[in-house]
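J.: coordinates for the following, if possible.
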Amino acid sequence: MEDYLATKAKLLGKIEGPLSYAVINLDQPEFRQFFGDFNSSYISYSLDNTTADIYCTKYEFSADKTIFDLVTPMGVRTVIFSLPGKFNLINALAAVGGGFASGVDLDNIVKGLEESKPVPGRFNSINQGQPFAVIVDYAHTPDAITRLCEATKDIAEGRLLLLFGCGGDRDKGKRPLMGQVATTMADFAVVTSDNPRNEDSSDIIKDIEPGLFEDRFEIIENRKEAIKTIINMAQPGDVVLLSGKGTENYQEIKGERFPFDDTKEAIEVLNELGYKGLSEGN
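T.: Predicted structure coming up:
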């Protein structure tokens, strides 16, 4: 953290003059030490700290959007933002600060936010009219799974059901950590294959197992069957997270890439359950 803050301070030291701006997140206590060292103007933002220049008075998360009241020095607007989750909202507030620092007016800032599209493979919602959320995300490390689950809890009314695996020919040390995070953060986890590459999926799963605990998991090596199982487990208000592959349209096994797409697989299962409406995601 010390090196990180030192790098931030070095960057801020290069910003000089009243027409130059630093945009600072007040929700990070470590950043407050910078306020006495500015050689420039600054704009602060926060999720709900009303001492910031930019903040929210209320916000509502759902699987496919965030609705929030944006408070700025130039006025208040209600924004319908198509990127769900608290982390996306915080990033949006930072973007608002950057917009003001660049001289963009409030109306165009709001227009830009409302025209934003989700990044493919990142927290993409699949909506076929089912009474539970299904989300596809690329998260494939312990830290990324943790942040994904934390963001999902903002929208979950019921259980958080997580599907995950670990890639082959990659860091074996993270595998038990993935199991630990999954069974800590989610209400139930399904362990499956990812891209085993030149390893056997069963061996990778064995490396994950020491981190799993209690009875909050099931092991289903076949990813297609795992997706079908976890979606069939979902009840109204639950959130199903399909993590690890995002927009990848293949599984890499023993040097070959076989067609496989989490989104298409999920839609097929939902259609089999009788849900055939709306959209394939964001």
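
J.: can we go C-alpha only for contacts and neighbour counts from here?
T.: Fine.

J.: which other helices and strands contact whichever strand or helix holds Asp107?
T.: Using DSSP states H and E, Asp107 maps to helix 106-114. Contacting helix 106-114 under the criterion 3 or more Cα pairs under 8 Å, 6 or more residues apart in numbering; DSSP states H and E are the following elements: strand 75-81, helix 86-101.

J.: and the next element down the chain from it?
T.: With secondary structure assigned by DSSP H and E, helix 106-114 is succeeded by strand 124-126.

J.: how far does that following strand sit from the chain's center?
T.: Distance, stretch centre to chain centre, for strand 124-126: 11 Å (Cα atoms, centre = their mean, to the nearest Å).

J.: I'd guessed Gly13 sits against Gly36; true?
T.: No. The criterion here is Cα atoms under 8 Å, and Gly13 misses it with Gly36 at 11.7 Å.

J.: to check against the first, give me the structure of this:
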Amino acid sequence: MPRVLLSELIELLPEVRLSGASDIQVWVTDVACDSRKVKPGALFVAIPGQQFDGHDFVPDAVARGAVAVVVEHPVEVTSVPVLQVPHAREALALLANGFYGFPSRRLLLVGVTGTNGKTTTTHLIAHVLRTSGLSTGSMGTLGAVLDGVGEVPISHTTPEAPDIQYVLYTAVQNGVKAVAMEVSSHALHQHRTLGLEFDVAVFTNLTQDHLDYHKTMENYAASKRRLFVDYPPRSTKHAHVVFNLDDPTGRQWYEESVYDRWGYGVSSPDACVRASEVRLFPDGVEMRVVTPEGEHHVRVPLGGAFQVYNILAAITASLALSLSPDTVVNALRDVPQVPGRFEIVSNRRGITVIVDYAHTPDALENLLRSARALQPRRLITVFGCGGNRDRSKRPRMGAIASELSDLCVVTSDNPRNEPPEAIIDEILQGIRQREDVRVEPDRRRAIALAIESAQAGDMVVIAGKGHETVQIVGDQRIPFDDRQVAREMLEG
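T.: Here you go, the predicted structure:
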């Protein structure tokens, strides 16, 4: 682990007021924002949160061995230096970046943001980079994985700033040359990624999600826009920005951008990377892709029409990194399955069972339209909506699922601290015709009901959880994997 003088870290803060102990020539051996994780030698940053205020835990952090604390308002501490700053989260990111030696400067770093497609696009980019011969890492919803290291534990799609910087530092220390990472709107709004220097920033799309946090679509968009407006001018690198030109927001940001911009799409003639002659199969997508260097036939073993845009985003980002089209196209031919993304559960009953993470209105609609395009005899959908999250999308998702399915089973999906029945009632408000709708709050029974109702030639889509392996009920995380439950029901 690094060891940095507090005096050197203080120089990274644009505005700071010192109090408490006067000795700032002390060694810092960690940066933390959770007092429970503080070890002797740590610099503790007190973050005002939605549920807890880190300032309340400053005494605990000092008792655990913190050599200094960062705060937004005065605290009664005299035994260690106190650094008062206007914005603790910004300070946390800057301090963590400096403590770990600005690791993103020594990596090829690709950041992917957007409502849908972040995980798959990141997965595709990492695979292309790895196949091209670069030791590669990825970070996002599926965790953080580095070649030669394995999995590095993280807690969120985009974790807290010290965790991000630790992953990138570990990558550098182990010879990793490139990292592809998801960048969530929460992370951008909370400055968790502040200080990262991206070689390429990718925008997938913008549709409704996270309004429980951002309140309005304008706020949501503004958070994501930071990656393309605020980050490039702060970087020591030549930044490339990549936009989906078929998305209205992507189109607008592309036209406003003053940086090295790249556009991709299907229906946008001016896109430098665009697809045509798309053919869909249960286990993959084929298409012709036009690039600045010519046309290419692309075959990717990932199902779903929505994958077309993820594939185009990955191709465009790879070209922006100066990889050849042939290298990219060849790499995509054998990309591994993305866990919980249009993942087929094999069986001998002649039923196509698909598990997918779709948990927004747009993602659910794209998923079900992709399923319909495969022309099943009947389409049966199992889905629910998460508790303590954006309530306004529930009736919309109910309408989408019922209109695009022959049979819709409404169930629970991480109800958290809300009654499952109350969530389901809000979903049902969007459903006009309920003759082909079943309600089963128990998710295991709901999956069983769907599979029992299916016959050969039918398709069962289980949406919402994808790769997840727990059901969150109250404060409990109960083991639950849609894929495993589906296998059990198919074999039973």
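
J.: and the helices and strands packed on helix 106-114 of structure 1 as TSV, adding mean neighbour count and distance to Met178 of structure 1?
T.: Shown next, in TSV, are those (neighbours: other Cα atoms under 10 Å; distance: least, Cα to Cα, whole Å):
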stretch	mean neighbour count	distance to Met178 of structure 1
strand 75-81	16	31
helix 86-101	19	21
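
J.: kindly reformat these as TSV containing distance to Ser116 of structure 1.
T.: What follows is these, written out as TSV (distance: least, Cα to Cα, whole Å):
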stretch	distance to Ser116 of structure 1
strand 75-81	7
helix 86-101	10
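
J.: Ile135 of structure 1 is nearest to which of these?
T.: Across these, Ile135 of structure 1 has its closest neighbour in helix 86-101 (14.9 Å, Cα to Cα).

J.: show me what the closest one is in contact with.
T.: With Cα atoms under 8 Å, 6 or more residues apart in numbering as the test, helix 86-101 of structure 1 has contacts from 20-21, 23-25, 43-47, 54-55, 61, 66, 83, 105-106, 109, 113, 151, 154.

J.: what segments of the stretch 101-250 of structure 1 are helices?
T.: Under the criterion DSSP state H, counting those that start in this stretch, the stretch 101-250 of structure 1 contains helices at 106-114, 142-152, 174-185, 201-208, 223-233.

J.: can you redo those as a markdown table with mean neighbour count and distance to Leu242 of structure 1?
T.: As requested, the helices of the stretch 101-250 of structure 1 are exported to a markdown table (neighbours: other Cα under 10 Å; distance: least, Cα to Cα, whole Å):
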| stretch | mean neighbour count | distance to Leu242 of structure 1 |
| --- | --- | --- |
| helix 106-114 | 15 | 26 |
| helix 142-152 | 19 | 11 |
| helix 174-185 | 22 | 12 |
| helix 201-208 | 18 | 17 |
| helix 223-233 | 18 | 8 |
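
J.: make JSON lines out of those and add distance to Phe100 of structure 1.
T.: As requested, the helices of the stretch 101-250 of structure 1 are arranged in JSON lines below (distance: least, Cα to Cα, whole Å):
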{"stretch": "helix 106-114", "distance to Phe100 of structure 1": "8"}
{"stretch": "helix 142-152", "distance to Phe100 of structure 1": "27"}
{"stretch": "helix 174-185", "distance to Phe100 of structure 1": "37"}
{"stretch": "helix 201-208", "distance to Phe100 of structure 1": "47"}
{"stretch": "helix 223-233", "distance to Phe100 of structure 1": "43"}
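
J.: contact partners for the residue sitting nearest the centre point of structure 1?
T.: Nearest to the mean C-alpha position of structure 1, by Cα atoms, centre = their mean, lies Leu148 at 4.5 Å. Applying Cα under 8 Å, 6+ apart to Leu148 of structure 1 gives the contacts Ala139.

J.: got it, and the one 5 residues further on?
T.: With Cα under 8 Å, 6+ apart as the criterion, the residues that contact Lys153 of structure 1 are Leu160.
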